[in-house]
Every structure is written in structure tokens, then in C-alpha cells.
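> This is a predicted model, with the sequence first.
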Amino acid sequence: MSFRKLFDFLRDLNKNNHKEWMDSHRKEYFEVRDFFIDWLNQLDMRLASIDPDYSPTTGKNAINRINNNLLFHPDKPVYKDHFSGGLDKEKGKGDFYIHIGINECFVAGGFYRPPKKVLDSLRAAIDYNGEELRKILNDPSFKDSFEELIKDERLKTAPKGYSQEHRHIDLLRNKSFAVMHSFTQKEVMQEDFQDKIIELYKKMLPFRRYLNKAVTV
């Protein structure tokens, strides 16, 4: 099994996105799903060996469902066009997300549209010590890998309780605090793909530690 076969399966699924096709191809689905779980298990063990604060997360616990939630998004197709999973999972903290699909492949980390309580904590940390976050974001090695925060909805004005003239108002207006790095399918299929992810994990650590500290202190 390989990522090439995983991509082939996802392309076929995307062309036949209905339960009848999936039911007749369950064996193929479980083969690629098990391959991805095993791959996540390998990555999980490697990350645990380099980060003393890492929360071990098995591939089975990390992987996300391939079914779309049609209850809240009835216009979406029955199945997703990707496999994904979150490692380094711990309640209340941002995980390390891996997304492998036919339209996009990337790793990401941080908090994407967190609940109000978490967002309030992140903004309080920026108010208290936004210089540290800005230093992380402006680090040349970090910028070379992640460029900037994921572009998402932002407040048009200052958050409640903060001045429009706040020195970090550009950061405070964000509703998400996450970064990502994209890969091509060709890169995913290369033997050193997992090595590249580990290097990105290391570069992302100061950013994720800052955010996690903000929501736990």
C-alpha cells in the first residue's frame, strides 16, 4: 500500500460519491484507511521521541471520519475528498493536523475558529505579551515554512475591551490562530515525506507552545 493508491482511491470515490459505490468498495476503503492509520502511528512515535510535551495519539484516535456531516452541511457530498487526522491531541490544546487529499495536501497547527473562551484567552495573551508571538511569526525560518497566519474571518473593528490603537490590533482582530504548509501530491509520495513533516513540526513548536500556554495558564 502507498499514498499513490490512496490518491487513486480518493479520485475514484470523488467520481462516484455515493453510498452504493462505497459499499461495493469497502475492502479498498479499509485497505487505504488502514495504511493511513499505520502511517499516522509511525509519525506519532517519531514525534513523541523529539517532543517531551507531546501527547501520544494513536492513528486510530487521530484519523477523522471520511463521511461529511450532512446534518449541518446538507449541500456537501456524502464523502470527503481527503483523509485527515490530528496528532498531539490533548483536551483544550491545539493539535497538529495532517490533510491528504486530491485537491490539497497540507499540515497545520494552532486554533482554527476556536470557541469564545479559547479566543478570549488567546487575545489576552497577545495583549499581555504579543511581542513574543510577533517574534515567532517573523522568524525567517518560520516565515519560510508557513509565511503567515491562515487567512480567515477577521473583525473589522477592535475586539470588545481593546482599543483600536492597540499595538497588536492586527493580531487581535483574528478569529483563527493557525498556520499551514502545503505539499504537492508528488511530494507526499516521496520517501522523505514524513521527514519533512517532522521538520515542520519542529519549526511550528514555538508557535503552538505559545498558543497552548495562553489557553492553559
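Ah, there it is. Numbers count the residues shown, from 1 in each chain.
> Please count neighbours and contacts with C-alpha atoms only from this point.
Will do.
> ok, which stretches of the protein are strands?
82-87, 96-101, 105-111, 177-183 (DSSP state E).
> relative to its centroid, which residue of the protein is most remote?
Glu165 (31.9 Å; C-alpha atoms, centre = their mean).
> Now do it against Ile150, distance only.
Computed as C-alpha to C-alpha, to the nearest Å, the Glu165 to Ile150 distance reads 23 Å.
> second one coming, line it up with the first:
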Amino acid sequence: MDEHRKEYYEVRDFYIEWLNQLDIKLAKVDPDYSPTTGKQAINRINNNLLFHPNKPVYKDHFGAGLDKEKGKGDFYIHIGINESFVAGGLYKPKKEMLDSIRAAIDYNGEKFKKILNKKSFKNTFGELMEDEKLKTSPKAYSKDHEHIDLLRNKSFAVMHSLTHKEIVNDDFQEQLIEIYKEMLPFRNYLNNAVTV
């Protein structure tokens, strides 16, 4: 890092300004958007070695979360050397949040399934991100519950992979805005579940 610090800051500063521009555009398409500056959005370059001692000291990607609001899921952009993607939702939420999501599914799981099964949504994100699931039903829910397939999830997040060609295209921000709009009903459902 010491040898390339100047280059890193140049790329980071460019990305922060790029995020500032995207932030303004997203605020125009979503009336409930929480403005998030590039500096607020961008993740630190250092890995947390306390929890991940086997990881390298520095990450090989830039990560940023836009539409940040405490207690809600953000719109995450990951631009890396080996992998780039957009993701959103709630990945491994705390127990209280997970309980709230399950209660929302119990109350109106059909609405959530309609969002997940919409053709354009499936074409953009496929299925929910793979994560550990409960082997049985959660407490207070029957194993015969009509939405048991969703209730067993411990994460509720989706992802869309990005190619290098897409990232360097002039219309990359516009593509991200379309992905944001496609993801919005999904994120709104989850955010409403954990805040209502």
C-alpha cells in the first residue's frame, strides 16, 4: 500500500465523486431515498483482521452502500478485481429484525412471493442469495406453514453480477438506476417489515 498510496487515493477519490453523482440521481427516482454521500457510502479498504485473521490486510475491491439508513438494508455496489456485483436486502440480520421479517411473511407472504416471482425481478436477480437455512421451522411457526420455504431463511438479500464491460460503459450509472428500481419493492417490503 505504501508504494501505491497515491494511486489508491486517486482511484478512491474518483469513486467517491462518482458515488456522489449516482446518489443525486437515485434520490430523483425514489422519494423515500436516504441521501448518502460517497464518503458516507464507501467502505474502508482494510479488512477486519480481528474477525477474519486469514484475510489479506487490504481488500481487492471497493464496496459502497447507498440509501443508508440505520436499521434498514442498503443498496450495495461491489467493484472488484475478481468479482463485481450489486446487492441489497438484509444479509444475516439480527434476531429482532429476522423475527420481524418472518412476522411480515406470516402476515402477508403472498405479497413478498409476488415480488420475488415477478419475471423482470427473476431475470435481474434470480433467487435469494444462498445462505444457511433452518433445517426445521422457526419457533412459533408450523412446519406446514404455506410460506415455510421463506420462513426458514436466515438472510433475505439478492445480487446481480456485473461484468467488466458493463462497469466501463458510459451508461453504467443508468444501468445501476434500473437495477435499483427493480430491487426497490423487495427492499421496501423488508424495510417496512423491520421498522413498522
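The structure has been received and is ready for your questions. These numbers were taken from a predicted model, which means no experiment stands behind them.
> Make a markdown table out of the strands of structure 1 and add distance to Asp120 of structure 1.
A markdown table is the format used below for those (distance: least, C-alpha to C-alpha, whole Å):
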| stretch | distance to Asp120 of structure 1 |
| --- | --- |
| strand 82-87 | 23 |
| strand 96-101 | 21 |
| strand 105-111 | 12 |
| strand 177-183 | 12 |
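> does Lys203 of structure 1 really touch Phe142, like I thought?
Yes: counting by C-alpha atoms under 8 Å, Lys203 of structure 1 does reach Phe142; the two are 6.1 Å apart.
> So what does Lys116 of structure 1 match up with in structure 2?
Alignment note (TM-score structural alignment): Lys116 of structure 1 maps to Lys95 of structure 2.
> Could I get the contacting residues of that match?
Residues near Lys95 of structure 2 by C-alpha atoms under 8 Å, 6 or more residues apart in numbering: none.
> Show me what the residue farthest from the centre of structure 1 aligns to in structure 2.
Glu165 of structure 1 maps onto Asp144 in structure 2, by TM-score structural alignment.
> can you check Gly92 of structure 1 too?
In structure 2, Gly92 of structure 1 lands on Gly71 (TM-score structural alignment).
> which residue packs closest to Val118 of structure 1, ignoring adjacent ones?
Nearest non-adjacent residue to Val118 of structure 1, counting by C-alpha to C-alpha, 6 or more residues apart in numbering: Val215, 6.0 Å away.
> ok, now which ones touch Lys156 of structure 1?
Arg173.
> ok, now how distant is the counterpart of it in structure 2 from Glu69 of structure 2?
By TM-score structural alignment, Lys156 of structure 1 lines up with Lys135 in structure 2. Using C-alpha to C-alpha, we find Lys135 of structure 2 at a distance of 32 Å from Glu69 of structure 2.
> can you check Leu134 of structure 2 too?
Taken as C-alpha to C-alpha, the span from Leu134 of structure 2 to Glu69 of structure 2 is 28 Å.
> same thing with His52 of structure 2?
26 Å.
> So for those two, which residue has more residues nearby?
Higher neighbour count among His52 of structure 2 and Glu69: Glu69, with 14 against 10, using other C-alpha atoms under 10 Å.
> The more buried one contacts Ser34, doesn't it?
Yes: under the criterion of C-alpha under 8 Å, Glu69 of structure 2 makes contact with Ser34 at 6.4 Å.
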